[in-house]
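**Q** sharing a model prediction with you, sequence too.
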Amino acid sequence: MTVTPQGGPAPKPVRLDDLDERIVWELMRDARIPNAALAARLHVAPSTTHARVKALREAGIIRSSHVEIDYAALGLDVQGIVSVRLRAQARPQIKSYASKVIQLPNVLSVFFVGGTIDFLIHVACVSTAQLRDFVATELSMDPVVASTETNIVFDHLIGQEHLGSGGLAAMRGPIR
């Protein structure tokens, strides 16, 4: 059985028809689109998109909607990606480490990855000094951590902001 990062069973793959895929695509492009506008864009009745979106949520395809934040406008001018490698003996604590780190105030995202590192941690800070202190005290000092490496983020482009009209089929298609 496959499990989610939260420890529950993973949702079973759901087969989507063309309309469901178009709805998901449009919501990926703009999760705030009003239902009436979504229906108009897809040339269907608003009741159809409403029912379909509800079904997609219940099936676990749409898990949430997000607001994209301009962290610099909030005084968090520095973002970093911190690579974290755990000690070999700490492998049993991978889930508990991720659960602890995601709750730290400066952490935006935690990615559990394969390869020579275990985690990529996206953080936002007010300065490079705060970033240095955060990595040194909150991440590196943890006894399960073997090493960290910090990269400063110069620019962050969000894929959904740049989605064209190719749809999910284009994402599944061959790379040209």
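**A** Received it, and whenever you're ready, just let me know what you need. Keep in mind that what you see is a predicted model, and the values were worked out from it rather than measured.
**Q** drop to CA atoms for contacts and neighbour counts, all remaining ones
**A** Noted.
**Q** tell me, how many residues neighbour Glu65?
**A** Rather than Glu, residue 65 is Ser. Per other C-alpha atoms under 10 Å, the neighbour tally for Ser65 reads 11.
**Q** so it touches Arg29, yeah?
**A** No: Ser65 lies out of contact with Arg29 (C-alpha atoms under 8 Å); the separation is 11.2 Å.
**Q** not counting its neighbours along the chain, what's nearest the residue nearest the centre of the chain?
**A** The C-alpha lying nearest the average C-alpha coordinate of the chain belongs to Ser109 (C-alpha atoms, centre = their mean; 6.6 Å). The shortest distance from Ser109 to any non-neighbouring residue, by C-alpha to C-alpha, 6 or more residues apart in numbering, is to His122 (5.1 Å).
**Q** can you pull the buried residues of the strand or helix carrying the one you found?
**A** Secondary structure assignment for His122, by DSSP states H and E: strand 119-125. Buried residues in strand 119-125, counted by 16 or more other C-alpha atoms under 10 Å: Phe119, Leu120, Ile121, His122, Val123, Ala124, Cys125.
**Q** for comparison:
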Amino acid sequence: MSDDLPELDRFDRAILAALSGDGRMPVTELARRIGLSKTPTQARVKRLEEAGVIAGYRAVLNPIRMGLANVAYVEVRLTDTREAALQAFNRAVRAVPEIEECHMMAAGFDYLMKVRTGDIADYRRVLGERISTLPHVASTSTYVAMEAVKETGL
């Protein structure tokens, strides 16, 4: 591995697996699960945080319980893919709360978005008023998810 990336041993990987399932796990429970004492476990967690392997801790919200059951995936094609246009598009996407994820793609389209709304009528409004008006959008294609079979983070 390069100097920038920490070498991860089996204890580090066990810590990451445990914390990804329960980020609020007390260090004593974490230590018991991975088979180390509290002090070296704390030191490992701190090292993983400082190295950026653990990027943070957050509450995992259930979007369905929040009334956001509709998921659409949107392919976006741009009219301009020069760097300034890409940066303008990226900045504008970050300001649209309904867009949960946006990825630049190496495909027959430029971006793939995951958009979450209350229902299809809400999605239609977001598409017409927000997504279609993003900088340099030429066209979109929408795919509506019928059921989440596997979603990490929930």
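**A** In hand now; what should we look at? Computed from a predicted model, the values in this text were never measured in an experiment.
**Q** can you give me the TM-score here?
**A** TM-score for the superposed chains, counting by TM-score structural alignment, normalised by the length of structure 2: 0.84, backed by 150 aligned residues with a C-alpha RMSD of 2.1 Å.
**Q** returning to what we had before: give the aligned equivalent of the residue nearest to Ser109 of structure 1 in structure 2.
**A** Matched by TM-score structural alignment, His122 of structure 1 corresponds to Lys114 in structure 2.
**Q** which residue comes closest to Cys102 of structure 2 once chain neighbours are left out?
**A** Met113 (4.3 Å).
**Q** I'd like the distance between that neighbour and Arg65 of structure 2.
**A** 22 Å (C-alpha to C-alpha, to the nearest Å).
**Q** same deal with Lys150 of structure 2?
**A** When Lys150 of structure 2 is compared with Arg65 of structure 2 (using C-alpha to C-alpha), they lie 17 Å apart.
**Q** other SSEs contacting the strand holding His122 of structure 1?
**A** Applying 3 or more C-alpha pairs under 8 Å, 6 or more residues apart in numbering; DSSP states H and E, we find strand 119-125 of structure 1 packed against strand 78-86, strand 107-112.
**Q** what does it contact?
**A** 71, 76-85, 106-113, 131 (C-alpha atoms under 8 Å, 6 or more residues apart in numbering).
**Q** how close does the residue located most distally from the centre of structure 2 sit to Met25 of structure 2?
**A** Within structure 2, the residue lying farthest from the chain centre (C-alpha atoms, centre = their mean) is Ser37, at 32.5 Å. For Ser37 of structure 2, the distance to Met25 of structure 2 (C-alpha to C-alpha) stands at 15 Å.
**Q** surely Ala88 of structure 2 touches Pro135?
**A** Yes: between Ala88 of structure 2 and Pro135 a contact is recorded at 6.4 Å, counting by C-alpha under 8 Å.
**Q** tell me which of these two has more neighbours.
**A** Pro135 (19 against 13).
**Q** if we ignore the residues flanking it in sequence, what's nearest Thr41 of structure 2?
**A** Spatial nearest neighbour of Thr41 of structure 2, excluding adjacent residues (C-alpha to C-alpha, 6+ apart): Ala31 at 5.7 Å.
**Q** residue in structure 1 matching the one you found?
**A** Using TM-score structural alignment, the partner of Ala31 of structure 2 in structure 1 is Ala39.
**Q** again, but for Thr133 of structure 2
**A** In structure 1, the residue matched to Thr133 of structure 2 (TM-score structural alignment) is Met141.
**Q** and its match, how many neighbours?
**A** Using other C-alpha under 10 Å, Met141 of structure 1 has 13 neighbouring residues.
**Q** how far away is it from Glu58 of structure 1?
**A** Distance, Met141 of structure 1 to Glu58 of structure 1, by C-alpha to C-alpha: 41 Å.
**Q** tell me where structure 2 has helices.
**A** 10-21, 27-34, 38-50, 83-94, 120-126 (DSSP state H).
**Q** just the residues contacting the first one, thanks.
**A** Going back to what we said before, that points to helix 10-21 of structure 2. With C-alpha under 8 Å, 6+ apart, helix 10-21 of structure 2 has contacts from Met25, Leu30, Ile34, Arg44, Val45, Leu48, Ile54.
**Q** could you check how far that helix is from the centre of its chain?
**A** Using C-alpha atoms, centre = their mean, to the nearest Å, the mean C-alpha position of helix 10-21 of structure 2 is found 19 Å from that of the whole chain.
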